[in-house]
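**Student:** Here's a sequence, model it:
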Amino acid sequence: MISTIEEYIRLCDSDCRSDNRRTIVEELSHDVVSTILNHYPERLVWLAHNKRLPLEVLEILSNNETEDIRFTVAMTRRCNRKIFENLLLDKSESIRLILVRNKKL
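**Tutor:** As a prediction, this is how the structure comes out:
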């Protein structure tokens, strides 16, 4: 588990692919997720790639103003009905198209 924001940032900024991968596959503490959501908007794209994010966080990210973040959420296999319905009405055609190609949906 990645338990501190300092560790998360170090892993994201590392030149080592295995460090970067940890930010995607390892669980993040509630404090790390909360800190990113509230204080590090530039890290939201990285956060959206994490495969263990709670659905509540994916729902928040699906409403983000940044298209890249919404696109990443639309590609995740963990979308629930609320996220799906939200993104189905997205203003971006590319997000609606990638959502339709999501194998889980």
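
**Student:** switch to C-alpha atoms for all contacts and neighbour counts from now on
**Tutor:** Noted.

**Student:** start to end distance for stretch 36-54?
**Tutor:** Stretch 36-54 has an end-to-end distance of 14 Å (Cα to Cα, to the nearest Å).

**Student:** Can you pull out the residues in contact with that stretch?
**Tutor:** With Cα atoms under 8 Å, 6 or more residues apart in numbering as the test, stretch 36-54 has contacts from 5, 12, 23-28, 33, 58, 61, 68-69, 72-73.

**Student:** so of the residues you listed, which ones are in helices?
**Tutor:** Counting by DSSP state H, the contacts of stretch 36-54 place 5, 12, 23-25, 33, 58, 61, 68-69, 72-73 in helices.

**Student:** Please provide the structure for the following sequence as well, for comparison with the first:
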Amino acid sequence: MIESADEFVRLRTSEDPAEYRRAANEPAAEAIWREVIDRFPQMRFWVAQNKTVPLSILEVLRRDPDERVRSMVRAKRSWARAHPQDSSRLGDPE
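**Tutor:** As a prediction, this is how the structure comes out:
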């Protein structure tokens, strides 16, 4: 489990493939994801890419100003299951 925002950034920017995979696959508490979003805006795409990120965090990232982040959210299966009406995978409704 990822224990802090700083740990997530360290894992994500590591050159060690095992650490990089941890950033993509390990869960973190919702408060940690929120801290990453607030303190490290350049990491929002990578938060959205994490396979365990909760829907509540995806809800925040779906409104991100960066199209890459919004697109990553729309590409997640968990998002599509929760928001089938968000058929904007080919474009952004907002």
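
**Student:** TM-score of the superposed pair?
**Tutor:** TM-score of the superposed chains, computed with TM-score structural alignment, normalised by the length of the second structure, equals 0.82; 89 aligned residues with a Cα RMSD of 1.7 Å.

**Student:** before we move on, back to that, out of the contacts of stretch 36-54 of the first structure, who has the most neighbours?
**Tutor:** Among these, residue 73 has the most neighbours (other Cα atoms under 10 Å), with 28 neighbours.

**Student:** Roughly how far does the aligned residue in the second structure for that one sit from residue 13 of the second structure?
**Tutor:** Mapped onto the second structure by TM-score structural alignment, residue 73 of the first structure lines up with residue 73. Residue 73 of the second structure is 21 Å from residue 13 of the second structure, where distance means Cα to Cα.

**Student:** go on, residue 88 of the second structure?
**Tutor:** 30 Å.

**Student:** Check residue 82 of the second structure too.
**Tutor:** Look at residue 82 of the second structure and residue 13 of the second structure: by Cα to Cα, they are 30 Å apart.

**Student:** Those two: which has the busier surroundings?
**Tutor:** Taking other Cα under 10 Å, residue 82 of the second structure and residue 13 do not tie; residue 13 has more neighbours (13 against 10).

**Student:** The aligned partner of that one in the first structure: what's its closest spatial neighbour, skipping adjacent residues?
**Tutor:** Residue 13 of the second structure maps onto residue 13 in the first structure, with residues paired by TM-score structural alignment. Nearest residue to residue 13 of the first structure in three dimensions, chain neighbours excluded: residue 20, at 7.6 Å (Cα to Cα, 6 or more residues apart in numbering).
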